[in-house]
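**Q** heads up, no residue letters with this:
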């Protein structure tokens, strides 16, 4: 904490080379046009992939804040949520340019060494959306409480079952790496259902049968989707081939949830309660149309905006982000969106969610 920003001369020396690399990787720049005078603050924002609305909303929130604070933003992304190498290259480029700060939604522990190098180079690094492991790898984290998000949809599913046996499909993100968002959402969901999670940092170690808060449960399958629509579809197809009676489907993100909903429809399963996490306009529409029973809505635009503001406060005033009470990160909020409210669980309707979606 409290690092001195890199010397501007390093930026000037590296500018020509960095410009070529930036063009090759498809990076874009956004210069702030107001705020404090003097040299701009240079920030690189690195997201998980370039196209998902969650990440584009984060970028837009950051750019809006940048325009108000004389911040110049370079944006970069992994090829998709499995791509650590693309993020590592973006970090190395930020070091070469002599950027003041990096905001990153990291694609897993393979990125950790590059983050360490950036901090060793004097760059202020904040994590957005995805906490690092360990948490103090970065100077601070601004994120939704992903465990809480999972709990919300888990409590809703348990209540909506109204005592029926839960035959559950768990559609997580990854099978080849451990990412905090993945296990936090999964374990939060199970906790919300009232199922013992054993190790909250590990997916798949819970008992496959037992009791949830409303009755008996069986976990029919646990499949990885890579957070993709086709991954969600094929994972759901695999699960239905194992147990056609699945009536609860947890998807770790809405993109995979769309694919899961397609597979359920094709199989003629119209009664399963499908829940997900994100809160995009597409996800909220799926609640309105009934293919999703509930979603936990997060606010990536706020993460981007608050991330830029936190960088400015630190570099110009020496102020660091203060974690929310009881957490090791700044909680940017989450709300349950459903049109089938369950007693005792605070929620908003899809009409209200549409006003806050991205």
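**A** All right, it came through fine. Values in this document were obtained by computation on a predicted structure and should not be read as measured data. Numbering: from 1, shown residues only.
**Q** going forward, measure contacts and count neighbours with C-alpha atoms only.
**A** Fine.
**Q** What are the contacting residues of stretch 55-68?
**A** Contacting residues not belonging to stretch 55-68 are listed as 30-35, 45, 47-50, 72-73, 75, 300-309, 358 [Cα atoms under 8 Å, 6 or more residues apart in numbering].
**Q** isn't there a strand covering residue 95?
**A** No: assessed with DSSP: H, G, I helix; E, B strand; the rest coil, residue 95 is helix; it does not lie in a strand.
**Q** Tell me where this protein has helices.
**A** Using DSSP state H, the helices of the chain run over 8-25, 53-67, 84-97, 112-120, 146-161, 180-193, 229-242, 254-266, 281-289, 300-317, 350-356.
**Q** starting at the chain centroid, how far to the last one?
**A** Between the mean C-alpha point of helix 350-356 and the mean C-alpha point of its chain there is a distance of 20 Å (Cα atoms, centre = their mean, to the nearest Å).
**Q** What helices and strands are in contact with it?
**A** Counting contacts by 3 or more Cα pairs under 8 Å, 6 or more residues apart in numbering; DSSP states H and E, helix 350-356 is packed against helix 281-289, strand 334-338.
**Q** buried ones in the longest one?
**A** The reference is to helix 281-289. 281, 282, 283, 284, 285, 286, 287, 288 (16 or more other Cα atoms under 10 Å).
**Q** With adjacent residues omitted, what lies nearest to the residue nearest to the spatial centre of the chain?
**A** Closest residue to the average C-alpha location of the chain: residue 129 at 4.7 Å, with Cα atoms, centre = their mean. Leaving aside its sequence neighbours, residue 129 sits nearest to residue 143 (Cα to Cα, 6 or more residues apart in numbering; 4.1 Å).
**Q** also this one, for the comparison:
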């Protein structure tokens, strides 16, 4: 009887130990599967007055919530300060993030630092812009050449052999500025030589406004001004509206992005058209793609988040209203 009891006690103890071991293994495996992904996103800047960056960051935050990702947004306040951004990239590397997403400020001066991300064994995603070397695991951005081409082709309809054109761009060494200008030039085709000047506002509303006023004084016969991002487009529109006012203005303006102020200028007739980027979509796709890369899934090297050219005539369609007011569609 005692031997039988001892035998069953040993069996029970063994089963208990085995159960505990299996439970421990399961718990460890579950913890591994539930490991929270640590992601850092470094935009060109954080500016609550800029609807493009606000919407992009909102999209990234929503994706992080949907996929249970620990997302840290770490951006500066100056879209031209690549040195500050490089320091933030180094800080993200030191934090041992699983994946780092960057919107490089400089096409050339950001390259060496983003290469360090890859050298550290960290996955790298570019958002909105890139650098002069193919180093990222994926780029999520507007096809800026194609978007610039849309702008140029629209402008061409109103141009003639006597037209004078000026471009108010944003940051000289930014890939977005480079590609949009290239696309615009291709779009206006035979009128490219009639671009009288290109100026850079360094993504500053007031500087874009001042530069546009100077252009209007310098070129009294100026016909068309193209603003290549929200800052440059808004500044240009403010200057033209102030000097000429009303819908009868002679100088035409076309711009990028869709802040509420830009939409009002479009309704008023100051803007002939605006090229709207899908910035919320861009931010969401950036986080979603980062997670796929971490899981080892194959992703396209370049993902076009899309853009549409919107005029006063088509701005009230249901689809374009969703693009112009993305937050009201949730």
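**A** Cool, got the structure. Just so you know, these numbers come straight off a predicted model, no measurement behind them.
**Q** what's the TM-score here?
**A** The TM-score (TM-score structural alignment, normalised by the length of the second structure) is 0.81; 287 aligned residues with a Cα RMSD of 2.0 Å.
**Q** so which of the helices of the first structure gets nearest residue 103 of the first structure?
**A** helix 300-317 (6.9 Å; Cα to Cα).
**Q** Name the residues of the closest one that come out as buried.
**A** 300-312, 314-315.
**Q** And residue 232 of the second structure, what's its match in the first structure?
**A** Superposed on the first structure with TM-score structural alignment, residue 232 of the second structure falls opposite residue 256.
**Q** and that match, how many residues sit next to it?
**A** 28 (other Cα atoms under 10 Å).
**Q** Quick check, the residue nearest to the centre of the first structure in contact with residue 105.
**A** Yes: at 5.8 Å, residue 129 of the first structure counts as touching residue 105 under the criterion of Cα atoms under 8 Å.
**Q** hang on, the earlier thing: contacting residues for the match of residue 232 of the second structure?
**A** 171, 225, 226, 227, 228, 229, 230, 231, 232, 233.
**Q** okay, those in TSV with neighbour count and distance to residue 23 of the first structure next?
**A** Shown next, in TSV, are these (neighbours: other Cα atoms under 10 Å; distance: Cα to Cα, whole Å):
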residue	neighbour count	distance to residue 23 of the first structure
171	30	36
225	26	31
226	22	27
227	24	27
228	20	27
229	20	29
230	19	30
231	22	31
232	31	33
233	23	35
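**Q** Would you format those residues as a markdown table with distance to residue 115 of the first structure included?
**A** Shown next, in a markdown table, are the contacts of residue 256 of the first structure (distance: Cα to Cα, whole Å):
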| residue | distance to residue 115 of the first structure |
| --- | --- |
| 171 | 29 |
| 225 | 26 |
| 226 | 23 |
| 227 | 23 |
| 228 | 26 |
| 229 | 30 |
| 230 | 31 |
| 231 | 29 |
| 232 | 31 |
| 233 | 34 |
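**Q** which among these gets closest to residue 88 of the first structure?
**A** residue 226 (19.2 Å).
**Q** Help me confirm that that closest one comes into contact with residue 83.
**A** No: contact criterion Cα under 8 Å: residue 226 of the first structure and residue 83 do not qualify, at 10.7 Å.
**Q** which residues do the two both contact?
**A** Contacts common to residue 226 of the first structure and residue 83, judged by Cα under 8 Å, 6+ apart, are absent.
**Q** Residue 38 of the second structure -> the first structure?
**A** Match for residue 38 of the second structure (TM-score structural alignment): residue 42.
**Q** Run a quick check on its match versus residue 100, I expect a contact.
**A** Yes: in this structure, residue 42 of the first structure is within contact of residue 100 by Cα under 8 Å, at 5.2 Å.
**Q** re the thing from before, what's the local residue count around whichever residue in the second structure pairs up with the residue nearest to residue 129 of the first structure?
**A** Aligned counterpart of residue 143 of the first structure in the second structure: residue 141 (TM-score structural alignment). Residue 141 of the second structure sits with 27 neighbouring residues when counted by other Cα under 10 Å.
**Q** Could you tell me how far residue 141 of the second structure is located from residue 42 of the second structure?
**A** Distance, residue 141 of the second structure to residue 42 of the second structure, by Cα to Cα, to the nearest Å: 15 Å.
**Q** any idea how far residue 163 of the second structure lies from residue 143 of the second structure?
**A** 27 Å.
**Q** who does the longest strand anywhere in the first structure touch, helix- and strand-wise?
**A** Longest strand in the first structure, counting residues (DSSP state E): strand 215-224. Counting contacts by 3+ Cα pairs under 8 Å, 6+ apart, strand 215-224 of the first structure packs against strand 166-172, strand 209-212, helix 229-242.
**Q** who touches residue 291 of the first structure in this structure?
**A** 261, 274.
**Q** quick one: what's aligned to it in the second structure?
**A** Under TM-score structural alignment, residue 291 of the first structure pairs with residue 270 in the second structure.
**Q** For residue 142 of the second structure, see how far away its match is.
**A** 25 Å.
**Q** what's the closest non-adjacent residue to the equivalent of residue 157 of the first structure over in the second structure?
**A** Structural alignment (TM-score structural alignment) places residue 157 of the first structure against residue 155 in the second structure. Distances taken as Cα to Cα, 6+ apart place residue 188 nearest to residue 155 of the second structure, at 6.6 Å, with adjacent residues excluded.
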